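Novice: Let me see the structure of the following:
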Amino acid sequence: MRRMTRFAAVICPLMLAALPLGAQEPVAAEGGEEITKTHALAVFGEPAMPADFERLSYVNPDAPKGGEISIAVGGGFDSYNPYTVKGRPVALASVMNERIMQKVHDESETFYCVLCETVEFPASRDWAIFNLRPEAKFSDGTPLTAEDVLFTYETLRDKGLSSFRAVIAQSVAGAEVLDDHRIRFDFVEGYPRRDVIQQTGNLPVFSKADFEAKGRELSDSSPDPFIGSGPYMFGSADMGRRVIWKRNPDYWGKDLPINRGRYNFDSIRIEYFADSDAAFEGFKAGEFTVRRENSAEKWATGYNFPNFENGYVVKAALENEDKALAQGFFFNMRREKFQDVRVREALGLVFNFEWANTTLFHNQYSRTESFWENSYLKAEGKPSEGELALLEPVAGDLPEGILTEDAVVPPEGGARQLDRGNLRRAGQLLDAAGWTVGSDGQRRNADGEVLSVEFLEDSPTFDKIINPYVENLRALGVTATLNRVDDAEFENRRYEFDYDVIVANALTYMTADDGLYQTFGSKGADDVFNAAGLANPAIDALIDAGVAAETEEEMITATHALDRALRALHIWVPNWFKAEKTIAYYDQYAYPDPLPPLLDADLYFPFYFDFWWYDAEKGEALRKAGVLR
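Specialist: The predicted structure is shown next:
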């Protein structure tokens, strides 16, 4: 998995929607108003599990507790605060901050109460009350109360990233503590009601006492780990090199039905390496135990080292039904040279995926075409009648052909690195955009400025992919370069929008939600979520339609229209995907069979941390063999 915007688990509002039909308990309130009280919220249906469920369907409820699991991360870290753009936070920095409600791996659009016992609301959904579990407490033993929830909401509202502040301000009018374990949220009049309860339920919960005692500021880097109420807490660290998160033996929620068979490892160790190649060497030597393999070349040819050949390491290709990540080369449209759609389309034409797949990827990938690739939300063919109804009023802000042509797909490249047909087409587009070739072979505009494109990258793994792309762009007359920097410089430049092109992932989910404003909307144009800096009124209107959709059919139609419009704008050069999850691990772990269908339901707490477990007998055999360091 490529670079994920590190704040999204906290500040990207959730996308879940309409109320469950049969899993609700009607309660009479004052004045005779009927109130719904439920343990879970599902989209366009009802939760699969009743209020008295005993466990999640896909876990092993008898999984043993113990052992360690370890992974590698590239670069380094200098902060324990994942909620600020200052510094580079340690991996899993928010692991201790539980949320009020939680998503699961076998229901794509259902959230269940965790910190809350129930949530109640009227038919209008003008407000919601979360009834918190009185036994909930932080890892320091202090109780978690409604005051902590209120403090968290107000802190994120006032000091979170600007795009999140804008989104939450337009949806949540305010919050009020009713008693120690009840908090009410009121929602802004006229704002679509479909997602507001789940959006609020996705809030993490900070310890107000911890913030006040340590003088924490959410906007500052922190040398001190937060405390939280979750199953894991800070263990130890070697700053910039290693961190260990340990399971809290006194975790308040360990006996909840939703937690049975989960959070089984005593510790999660994360080792930092300079890059992916160095990490792979460390894995081969037994310095860490689980590797999610994202290199097609290594998966095809690299697993010939002794620990694998001796059967100590297992390779597994795990099937799943997750939507593909929307990864690509994103143009920084905050820069004038990328504001013409013809320029962006031209630059995308000379990336030859077919050649790269054959030459570099061992034909293991498929080309990403959509921001909702590998899902029913992907736009296909010509727009439907429903899509046209949404697109026609905003067509003036979108490229010509949006109403009549098939959804944009990347061009097919040939067997050679440089496809001559695509090169000619790209040249015609740049000529039309005013970037013409001079006597020196370089493209310039009417002001004599050279068309230059710098790829900013901090991973040497991408060198072999970007360098041929750079060569193709140079053949087009573009002054293209690859600038590989260290991770600290990359992060600083990314947050300051000091780049031409970066590899990024646009966060999209299986329901249109408020987070789309941050990823693609004008409200997020000056925030790190929106890698392209996209600010287009048509896109804003289509996001509005998706967020306001009251039925699943309406939501799908709006997402198709949005996907179609985004692709027509050529804000990215889409990368590639593989439907299965390729993972290698030292043979001391076990997991349920079958696995749940949505392995990446939580992108920020990997599934192998969530419901795998340690096999002590196998682990002891590896240690006796001297395999692990």
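Novice: only C-alpha atoms for contact and neighbour calcs from this point on.
Specialist: Will do.
Novice: quick one: the helices in the stretch 201-350 of the chain?
Specialist: Secondary structure of the stretch 201-350 of the chain by DSSP state H, counting those that start in this stretch: the helices cover 208-214, 276-284, 296-297, 306-309, 341-349.
Novice: Include distance to Trp127 and mean neighbour count when you put the ones you listed into CSV, please.
Specialist: Listed next are these as CSV, based on distance: least, C-alpha to C-alpha, whole Å; neighbours: other C-alpha atoms under 10 Å:
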stretch, distance to Trp127, mean neighbour count
helix 208-214, 24, 13
helix 276-284, 47, 18
helix 296-297, 49, 17
helix 306-309, 56, 15
helix 341-349, 43, 23
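Novice: and this one, so I can compare the two:
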Amino acid sequence: MTRTAPRNDATAAARINSGGRRLGLLVLMSLALAAGQLRAEEETIVSHGYSFYGDLTYPADFPHFDFVNPDAPKGGEISFARLGTFDSMNPYTRRGRAPVLSTVMYESLLGEGVGTSGAADTYGEGYCLLCERLEYPADKSWVIFYMRPEARFSDGTPVTAHDVLFSHNLLLEQGLPSYAAAVKKRIPKAEVIDDYTIKFYFADGISRRSLIDQVGGVPVWSKKWYEETGARLDEPRLEISPGSGPYMLDTFEVNRRVVYKRNPDYWGWDLPNNKGRYNFDSIRVEYFSDDTAAFEAFKAGEYTFRGESDPVKWVQSYDFPKVRNGAVKKEAIPDGTPPEPTGIVFNLQRETLKDKRVREALALAYNFEWTNESLQYGLYAQRYSFTQGSRLEAQGAPEGAEREFLLSLGDLVPEEMLNEEPRTAHSSNAERLQDRRNLRRALKLLDEAGWTVDDKGRRVKDGKPMELTFLFNATFPPTLVAVIDNYIHNLRAMGIDVTYEKVDSSQYTVRQRDKDFDLIYSNQYRSFLGTGTGLHQQYGSEDAIISLFNPASLQSELVDTIIDASLNASSREEEDMTLRALDRALRYEFFMIPLWYNPDTWVAYYDQYDYPDPLPTYALGHLDFWWFDAARNEELKAAGALR
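Specialist: Predicted coordinates:
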């Protein structure tokens, strides 16, 4: 990273009127101060990558990322299964359902990868990909990207600054409304300086977090293709625009399979970012209607890599002959990232669920201990934090700087947040599904909230029964189905009328987007290890009603204020402190029932793949930096394990 001094107009002093020595001296002093201020404002940072605090792990001349094998061979195929259906190849539309990896063809200025983004051993760092360098002032009020003239789309046309500007504007005009609304406020102007140089301006009076990252991460599409075809970003379609990435679409059969192939003419093979990566000739995705059929297909060798999420299958079903003879490897790979905050989410737009006492009562119907022992072989741990196990997890009553910060927020912070430990998951009796102690607590909370029991044993308020709809995707694995079935059984035992709606993938997607549910099992929320404006999309109030990323429609002034403080933090230490407070506040608001997490990633694959050891902290990378062993593939075929 280098700093360059500005070009200042030193001739300004020559224009000073010489009508008095003292006045002239004062004017000269004023101009000198102004010139010094101008130099400070105009001093720019030029770099090969970006992180908010400027502390990039890799220098400008790095040969490759540390976590890859730079000599990994190219070739072969990796294939995996997906449940459900797809009817569009456009992943950016609100209508229709696109297949997995349908964004894999597209790159950004600061780099996108297959299944990972940028350097998988760092957090919050981006390295130039379509750009060769970027420039920005110390106050981060704008950024200029200098692009690589050699970059090409897969149809051979150059990737230019005009394509970048077109893509930025296309997202604002035809992308998700919540995204467009947020970006327009933060990025008022973008301009093409020349064919390979583009400048973005950022609004005054806002945090500088996630601004350069935002524009640097926008996928770049071909302006020429969109203008020639008249295609829209917000409409489903089976045609795709050319991308500039190392993979491109090869073939697809709707609802059956998609194949992506490595582009031999990819423009960026020699970049240090790409050494040791994108090693497979093809990536194949097979679609199945249910997991039983998918698992049988894996055993038969119809696809070669499987991530497992069902503990029953993991324990009971991976003893077939190919596992026993070593043709298929079964591994539990430690996961270094905080678990994603999955769980049963409450739709806070529903009047019944606005009362936290009701939500707490509904949560007490979930018995983690019984579920883990009876249905999950004791393999899981219970989650309660939004950044579990990381340095940002709130623990104990707030102390020191965090307590001072919370006190500074005045009446926004409830007394219990200041003086008590953060909310953790309740404990239950592992020996029986219905924990009587928790059931009594739940019924008391419902009574306090005005939900009494009528002569039919129903929970009623103002003469109306409590009726809830639990929306569930029919393709979810059987063990998860059993967990939700048992949870609903406990809810009904409390006198609550629960409608359990299992719908197909397409209906589920539409109703999830429209927030047509009371309860839903959701994996939309994300854990965090640093701040960013994405926190407002996930947990913020402004677009909560329409945001796809905030399924609960959480609206909390306390949460909004803490996110703003994290965005305006002046040091990493201050940022970490505010994010611990955010974890504490999100747990206080209680908009989801946290379920469980697996500290490992369970995978099974045919023994024809290798991966770097150790793996990086933030990605498994099986589609990115694993590689194919052709000799072992031939051995598997000779033994009849693969066709």
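Novice: For structure 1, which helix extends over the most residues?
Specialist: helix 552-568 (DSSP state H).
Novice: residues making contact with that one?
Specialist: By C-alpha atoms under 8 Å, 6 or more residues apart in numbering, the residues outside helix 552-568 of structure 1 that reach it are 44, 370-372, 376-380, 383, 386-388, 390-391, 398-399, 402, 407-409, 511-512, 539, 542-543, 545-547, 549.
Novice: Which strand or helix spans the equivalent of Leu430 of structure 1 over in structure 2?
Specialist: In structure 2, Leu430 of structure 1 lines up with Leu446, judged by TM-score structural alignment. Using DSSP states H and E, Leu446 of structure 2 sits in helix 436-448.
Novice: Tell me which residue is most central in structure 2.
Specialist: Arg526 (5.6 Å; C-alpha atoms, centre = their mean).
Novice: what residues are up against it?
Specialist: So Arg526 of structure 2 contacts 340-341, 386, 538 (C-alpha under 8 Å, 6+ apart).
Novice: which residue sits closest to the alignment partner in structure 1 of Leu130 of structure 2, ignoring its sequence neighbours?
Specialist: Matched to structure 1 by TM-score structural alignment, Leu130 of structure 2 sits across from Leu115. Spatially, and ignoring its direct neighbours in sequence, Leu115 of structure 1 is nearest to Ile100 (4.6 Å; C-alpha to C-alpha, 6 or more residues apart in numbering).
Novice: My guess is the one you found contacts Cys113. True?
Specialist: Yes: using C-alpha atoms under 8 Å, Ile100 of structure 1 and Cys113 qualify as a contacting pair, with a distance of 6.3 Å.
Novice: can you tell me which residues contact Asn575 of structure 1?
Specialist: Contacts of Asn575 of structure 1 (C-alpha under 8 Å, 6+ apart): 326-329, 353, 367-368.
Novice: Of all pairs in those residues, which one spans the longest distance?
Specialist: Comparing all pairs in the contacts of Asn575 of structure 1 by C-alpha to C-alpha, the longest separation belongs to Ala326 and Phe353, at 15.6 Å.
Novice: the more surrounded of the two?
Specialist: Between Ala326 of structure 1 and Phe353, counting by other C-alpha atoms under 10 Å, Phe353 is the more crowded of the two (27 against 22).
Novice: So what does that one match up with in structure 2?
Specialist: Looking across to structure 2 (by TM-score structural alignment), Phe353 of structure 1 lines up with Phe368.
Novice: Can you show me the helices along the stretch 401-550 of structure 1?
Specialist: With DSSP H, counting those that start in this stretch as the criterion, the stretch 401-550 of structure 1 has helices spanning 420-432, 463-475, 487-495, 515-519, 537-548.
Novice: most tightly surrounded among these?
Specialist: Mean neighbour count, computed with mean count of other C-alpha atoms under 10 Å, is highest for helix 515-519 among the helices of the stretch 401-550 of structure 1, reaching a mean of 27.
Novice: Where in structure 2 does that helix align, residue-wise?
Specialist: Helix 515-519 of structure 1 covers residues 534-538 of structure 2 once aligned (TM-score structural alignment).
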